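Enquirer: no sequence for this one, just the structure:
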């Protein structure tokens, strides 16, 4: 078996899909993407493809080592994301070749179903409460929302109270039987995190995500020590070496992204490192169907898995959603806040290749917003 073709597809709303074909007709799919830098990642894959064309796809670990380290310069979001998509596709090929799901190749399943949460939005407490009740009516028992828009380094008491009041309204609406995750999106300074997080403790959030920017990871220890709220970090960490210094700081949840952090191979290692620090795994995944499928393969083989992010309903109704590129959308049927263990070979999904090629004919040029404070200075998005 040899790799004969590698293709990438820019597909709406903001994704990049990867197709790897072998000479005996086995095809694997991956989702390498840095949101807003899809074209750059596609170029990186094209540069790496010379190491793969004509090679046997099955020695995945050897390919991972060469792709990650063979260019001398290594790491960072672009290279790690390109590697992640390739790694996903190679695991997909191997599972299909052997006729088993990837999680069987990782030691077999440790659970029958995986818990998922639903993103909700709302600018006010009332809007959040309404969205939370809709999610509960859909069967979810866990939701996540963005805590606030842009913040100054140390913001006003009114802003602080607004953060607390929105979570209070949501908690009062959905009750204590629903878990609530709060995404700070790196918008808090260390000082703001230490001020606000203790005020959220009575509302018992499941976790607070990315309380500070990744470049301030060394300051997570005092943040964690100053609050009983569980901290979750990792969507902008790209390797086990990035997590090495973060895991001992007192965080509760590691959130590597299967599309950014070196794929299935590397996230499997990060999960094991996290387990040794009594840290749970909750893969970051506001992305497409291949990303979710890869994440679920990890979830079902990982003892310290907590909950899975997924993007159903996160995009505007007019945009292509999580199910648009699947031949059988039923593989992501959520019931009572869980998804069943995938049993199909490889990543466990069938991509509608014709739909992908049609969408790629239009492509996309998605970019994140640029925010500014009232004084005109840059604000974290």
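Expert: The structure has been received and is ready for your questions. Source: prediction; values computed, not measured.
Enquirer: can we go C-alpha only for contacts and neighbour counts from here?
Expert: OK.
Enquirer: quick one, helices of the chain?
Expert: Assigned by DSSP state H, the chain shows helices spanning 38-48, 60-69, 77-98, 102-105, 125-137, 157-174, 190-200, 220-225, 240-244, 263-276, 289-299, 353-362.
Enquirer: So which of those helices is nearest residue 147?
Expert: Closest to residue 147 of these, according to C-alpha to C-alpha: helix 157-174, at 6.1 Å.
Enquirer: Give me the distance between that closest one and the centre of its chain.
Expert: The chain centre lies 26 Å from the centre of helix 157-174; the measure is C-alpha atoms, centre = their mean, to the nearest Å.
Enquirer: Against which helices or strands is that helix packed?
Expert: helix 125-137, helix 190-200 (3 or more C-alpha pairs under 8 Å, 6 or more residues apart in numbering; DSSP states H and E).
Enquirer: how does it look with 6 Å?
Expert: Packing partners of helix 157-174 (3 or more C-alpha pairs under 6 Å, 6 or more residues apart in numbering; DSSP states H and E): helix 125-137.
Enquirer: what angle separates the helix it packs on from helix 157-174?
Expert: Per axes from the mean of the first three to the mean of the last three C-alpha atoms, to 10 degrees, the angle that helix 125-137 makes with helix 157-174 is 30 degrees.
Enquirer: Now do helix 125-137: everything it contacts.
Expert: Residues outside helix 125-137 that contact it (C-alpha atoms under 6 Å, 6 or more residues apart in numbering): 120-122, 166, 169-170, 173.
Enquirer: One more to weigh against that first structure:
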């Protein structure tokens, strides 16, 4: 079997899909997207095509090594995202060629259901009410970003306001529902250390990205000051990036299957995290292909905790992305969980006609630019 064609499709709302065709009629799909840099990643995939077309798609590890190291310059979010989409598509082809789901090729499933969480968003109004609605919809976990992009040292009122917001959510949903917090790197190291002890009585599932990824080596100063599990990883792109965070004591790693080198690298990150007694919670505010790839690893990884998704109860007020699938039954959400996919490859059937139609409109989504109250640039 040989690769004959590689195509990328920029589709609304902000995604990039990848199609790899072969001379045996087997097609693989991936999602090589870096939010706000879709055109750049698509260009990187186009460069990879010069090497990949004519190659055997089943030599997945060999291709991963060549694409990540053969260009001399390595890693970084753009190249890692391009590799991730290609890698997803190659695993999809491998599973389809053998008639088995990818998780079977990773050693087989270790669970029957994957728990997911739903987002609640400040811009959509009352957070406690949103959380209650998600619980009514069947979710047993929600996540919120309660901290605005603030000055390096916030006032006591600003710090307590974040804690009070989380307290209101906890009071509304009770202790049988997990509440995860995403600080999006918006706090300074000092403010994160001030805030987390105030949140401890509320027992969050985890606190995500308390500081920016550049400070991963100093996360130990945060993990040592709180009993709350600390999570990070959506802006880390390889097992080497995750090593300092794990050494610092993070409890949850959050690699993104569309950013961190795809299925091949994330399964290795999961194994590395297991050595540190850390859990896996894949980052995925993306489309159905990225979610399908995430789930293949989730079902095979013994240390999987919970899966992010925006296809159900999403925070963005937009199309869910399920329109890009021929059959949405694989993503039937029950009691906040998805059942183990049994279809070959990634377990989904992409509606190629709909993808091509949507790509005619395309998108030019860009990351919002955030300013602090003094006018200086802040974290989104």
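Expert: Yes, it's here. Bear in mind that the values here come from a model prediction, so they are computed numbers and not experimental data.
Enquirer: Now mean neighbour count and distance to residue 5 of structure 1 too, for the helices of structure 1, in CSV please.
Expert: Formatted as CSV, those follow (neighbours: other C-alpha atoms under 10 Å; distance: least, C-alpha to C-alpha, whole Å):
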stretch, mean neighbour count, distance to residue 5 of structure 1
helix 38-48, 19, 11
helix 60-69, 16, 16
helix 77-98, 27, 12
helix 102-105, 23, 22
helix 125-137, 19, 42
helix 157-174, 17, 49
helix 190-200, 18, 47
helix 220-225, 18, 44
helix 240-244, 17, 30
helix 263-276, 21, 20
helix 289-299, 27, 19
helix 353-362, 14, 15
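Enquirer: Same list, the ones you listed, but as a markdown table with distance to residue 255 of structure 1 please.
Expert: Formatted as a markdown table, the helices of structure 1 follow (distance: least, C-alpha to C-alpha, whole Å):
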| stretch | distance to residue 255 of structure 1 |
| --- | --- |
| helix 38-48 | 21 |
| helix 60-69 | 21 |
| helix 77-98 | 15 |
| helix 102-105 | 19 |
| helix 125-137 | 22 |
| helix 157-174 | 22 |
| helix 190-200 | 19 |
| helix 220-225 | 15 |
| helix 240-244 | 10 |
| helix 263-276 | 9 |
| helix 289-299 | 11 |
| helix 353-362 | 28 |
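Enquirer: Looking at the ones you listed, which is nearest to residue 9 of structure 1?
Expert: helix 353-362 (5.4 Å).
Enquirer: now residue 74 of structure 2, nearest residue through space, not along the chain?
Expert: Distances taken as C-alpha to C-alpha, 6 or more residues apart in numbering put residue 68 closest to residue 74 of structure 2, at 5.9 Å, once the chain neighbours are dropped.
Enquirer: how close does the one you found sit to residue 53 of structure 2?
Expert: With distances taken as C-alpha to C-alpha, to the nearest Å, residue 68 of structure 2 is found 17 Å from residue 53 of structure 2.
Enquirer: ok, now residue 185 of structure 2?
Expert: Residue 185 of structure 2 sits 40 Å away from residue 53 of structure 2, taking C-alpha to C-alpha as the criterion.
Enquirer: Comparing the two, which residue is more hemmed in?
Expert: With neighbours defined as other C-alpha atoms under 10 Å, residue 185 of structure 2 and residue 53 compare such that residue 185 has more, 22 against 17.
Enquirer: Does that one touch residue 211 like I think?
Expert: Yes - using C-alpha atoms under 6 Å, residue 185 of structure 2 is in contact with residue 211, at 4.0 Å.
Enquirer: circling back: any idea which of the contacts of helix 125-137 of structure 1 is closest to residue 140 of structure 1?
Expert: Taking the contacts of helix 125-137 of structure 1 together and measuring to residue 140 of structure 1 by C-alpha to C-alpha, the closest member is residue 120, at 11.2 Å.
Enquirer: count of neighbours near the spatially closest residue to that closest one that is not a sequence neighbour?
Expert: Closest residue in space to residue 120 of structure 1, ignoring its immediate chain neighbours: residue 145 at 5.4 Å, by C-alpha to C-alpha, 6+ apart. Other residues near residue 145 of structure 1 come to 21 when the count uses other C-alpha under 10 Å.
Enquirer: What separation is there between residue 145 of structure 1 and residue 362 of structure 1?
Expert: The value you get for residue 145 of structure 1 to residue 362 of structure 1, if C-alpha to C-alpha is used, is 31 Å.
Enquirer: Kindly report the same for residue 227 of structure 1.
Expert: 47 Å.
Enquirer: How about residue 213 of structure 1?
Expert: 34 Å.
Enquirer: same check, this time on residue 7 of structure 1
Expert: Separation of residue 7 of structure 1 from residue 362 of structure 1 (C-alpha to C-alpha): 16 Å.
Enquirer: likewise residue 283 of structure 1?
Expert: Residue 283 of structure 1 is 30 Å from residue 362 of structure 1, by C-alpha to C-alpha.
Enquirer: again, but for residue 148 of structure 1
Expert: 33 Å.
Enquirer: Tally up the residues packed near residue 338 of structure 1, please.
Expert: So residue 338 of structure 1, with other C-alpha under 10 Å, has 20 neighbours.
Enquirer: excluding its backbone neighbours, what's nearest it?
Expert: Spatial nearest neighbour of residue 338 of structure 1, excluding adjacent residues (C-alpha to C-alpha, 6+ apart): residue 115 at 4.3 Å.
Enquirer: Please apply the same query to residue 227 of structure 1.
Expert: Residue 227 of structure 1 sits nearest to residue 198 (C-alpha to C-alpha, 6+ apart), 5.3 Å away.
Enquirer: The one you found maps to what in structure 2?
Expert: In structure 2, the residue paired with residue 198 of structure 1 is residue 197, using TM-score structural alignment.
Enquirer: Count the neighbours of residue 17 of structure 1 for me.
Expert: Using other C-alpha under 10 Å, residue 17 of structure 1 has 24 other residues around it.
Enquirer: An error on my part: the question was meant for residue 56 of structure 1.
Expert: Neighbours of residue 56 of structure 1 using other C-alpha under 10 Å come to 16.
Enquirer: Now do the same contact list for it.
Expert: 1-2.
Enquirer: One more pass at 10 Å, please.
Expert: 1-4, 22-23, 63, 90 (C-alpha atoms under 10 Å, 6 or more residues apart in numbering).
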